[in-house]
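Undergrad: Requesting a structural model of the entry that follows:
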Amino acid sequence: MNNFCMGRLFSALCILLIAATSCEQSRSGPTVVEGQVVERISGKPVPDAFVQLYQPGKTFSSGYSKAGDPYRTDGNGNFSFSYDAETESSYLLMGHSNKGHYTDWQEAPNLSNGRKNKDVKVKVNAPAWVRIKLIDELPKSKVWLAIAGYAGPVDNLSFPKDTIFYRFTTADFARRVTWEITDTLAIKTLRYQDYYVAGMDTVTVEIKF
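TA: Next up, the predicted model:
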């Protein structure tokens, strides 16, 4: 086969590929989704969770927004629903639960418009908790504490006393709680404790001052 024929064949294949891609992107209409919400690390199903459909905004900077109401899973994390897909709109599926499970954006599955999406696995991070136990050792002292290393903002405490409180964290990751102690002479002491906690479990961090 000469170079001219090879060139024409290559051009034809490119046109077919572009047409197929364009057709796939422009699909619309009834779309069925069936799958299960599972914990990302353990693979265990998450009962009575929710899945939420997201679609991109009309402009590049508008990001994704919710498309309709969430759908609830059954006792084994299974779900099944349908929606009318819009042309040239890509959809993501996110999962969450009332206990604190959630899907990372980068792990949200993409759905194929206008067709049946079967065996869709929606992976969610399992929740866990850090139990912070403050211990004011003798002699009693007045200090300021700044504590971080879990979900949410830094806890800034003035003249704390013996107490216990809980903070939400993401399970199955090696993490570190750090705290800075500042005394009345403005002398600062930095300490930390590494921790790893399984899903739906609690780890205790003792902070003595």
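Undergrad: from here on, contacts and neighbour counts on C-alpha atoms
TA: OK.
Undergrad: List the residues that contact the closest residue to E180 other than its chain neighbours.
TA: In space, and not counting its chain neighbours, E180 is closest to L190: 4.5 Å by C-alpha to C-alpha, 6 or more residues apart in numbering. Applying C-alpha atoms under 8 Å, 6 or more residues apart in numbering to L190 gives the contacts T178, W179, E180, I181.
Undergrad: structure for this one too, so we can compare:
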Amino acid sequence: MGWGLLLLGLAGACQKVDGPTLAEGQVLEMVTNKPVSNAEVVVYSQSGSGLHSGYGDAGTKVLTDDQGRFSIRFEAQKGSHYILKAFSAKGHGSHWGEEPALENGKNNRDLRLPVAAPAWVKIRIAQQPGPVPGSIHVWGPWYDEGYISTLDLRPADYGKVSYHVIDSTLPTKTVQWEVNFNGSATRYQQAFTVLPFDTAEVVVRY
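TA: Below is the predicted model:
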């Protein structure tokens, strides 16, 4: 073994893999890049493969200031991987795979912690003269109501308006619906755009 490889091996063996760890940075909303104040920054840990499915709340958290900045310290354990996630009472949340990973036993500074903000889509059925469809099925990218994204509507529902939560960072936002007249189904769709914390209206026609 050459001296270079030997020195690299010694440096790796002496590298700190646990102990006091610092994470400092800023929580930013993904679409507008604006800082998110009063967001809860949480340390998530996982021992083993580093797969996202194995991460859990490590019990260390702190709130961001008016500029979305945070500073958090914790004791890293050898063999564990750590990431940061952030949430807010307004509905912000981290996406899996976009959280900063932390180096154990080191000062992790100038971290950028992106979060997605919610938006809403308003579904309205256009009341039209003539025959009324027996049913209308509407589906879209909303994730409220236990992640059920389909509305199964009957004539009694056609005059109602419903609001649904969506992730404002979705690149493609489309609502689709199927209108059923006596067993004959016709499909329609409408694309829409919406900014964080705003509402888009989709009018379901037949």
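Undergrad: returning to that earlier point: now, which of the contacts of L190 of the first structure lie within helices?
TA: Nothing among the contacts of L190 of the first structure maps onto helices, per DSSP state H.
Undergrad: Just the buried residues of those residues.
TA: By neighbour count, with 16 or more other C-alpha atoms under 10 Å, these hold T178, W179, E180, I181 as buried.
Undergrad: ok, so what distance separates the counterpart of the last one in the second structure from P129 of the second structure?
TA: To tie it back to what came earlier, the one meant is I181 of the first structure. Using TM-score structural alignment as the criterion, I181 of the first structure maps onto V179 of the second structure. Distance, V179 of the second structure to P129 of the second structure, by C-alpha to C-alpha, to the nearest Å: 15 Å.
Undergrad: E145 of the second structure too?
TA: For E145 of the second structure relative to P129 of the second structure (C-alpha to C-alpha), the value is 32 Å.
Undergrad: Please go through the second structure and pick out the longest strand.
TA: strand 19-29 (DSSP state E).
Undergrad: Show me what counts as buried in that one.
TA: T21, L22, A23, E24, G25, Q26, V27, L28, E29.
Undergrad: Same check on stretch 35-52 of the second structure?
TA: Buried, per 16+ other C-alpha under 10 Å, within stretch 35-52 of the second structure: P35, V36, S37, N38, A39, E40, V41, V42, V43, Y44, S45, Q46.
Undergrad: what sits against the third one?
TA: Residues in contact with S37 of the second structure (C-alpha under 8 Å, 6+ apart) are V27, L63, T64, D65, D66, Q67, G68, R69.
Undergrad: corresponding residue for the residue nearest to E180 of the first structure in the second structure?
TA: Using TM-score structural alignment, L190 of the first structure pairs with R187 in the second structure.
Undergrad: the strands in the second structure, which residues?
TA: With DSSP E as the criterion, the second structure has strands spanning 19-29, 40-47, 56-63, 69-76, 80-87, 101-102, 107-115, 118-125, 135-139, 150-153, 161-167, 174-181, 184-191, 199-204.
Undergrad: possible to save those strands as CSV with distance to H95 of the second structure?
TA: Listed next are the strands of the second structure as CSV, based on distance: least, C-alpha to C-alpha, whole Å:
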stretch, distance to H95 of the second structure
strand 19-29, 11
strand 40-47, 13
strand 56-63, 14
strand 69-76, 19
strand 80-87, 8
strand 101-102, 13
strand 107-115, 7
strand 118-125, 12
strand 135-139, 23
strand 150-153, 23
strand 161-167, 10
strand 174-181, 21
strand 184-191, 23
strand 199-204, 21
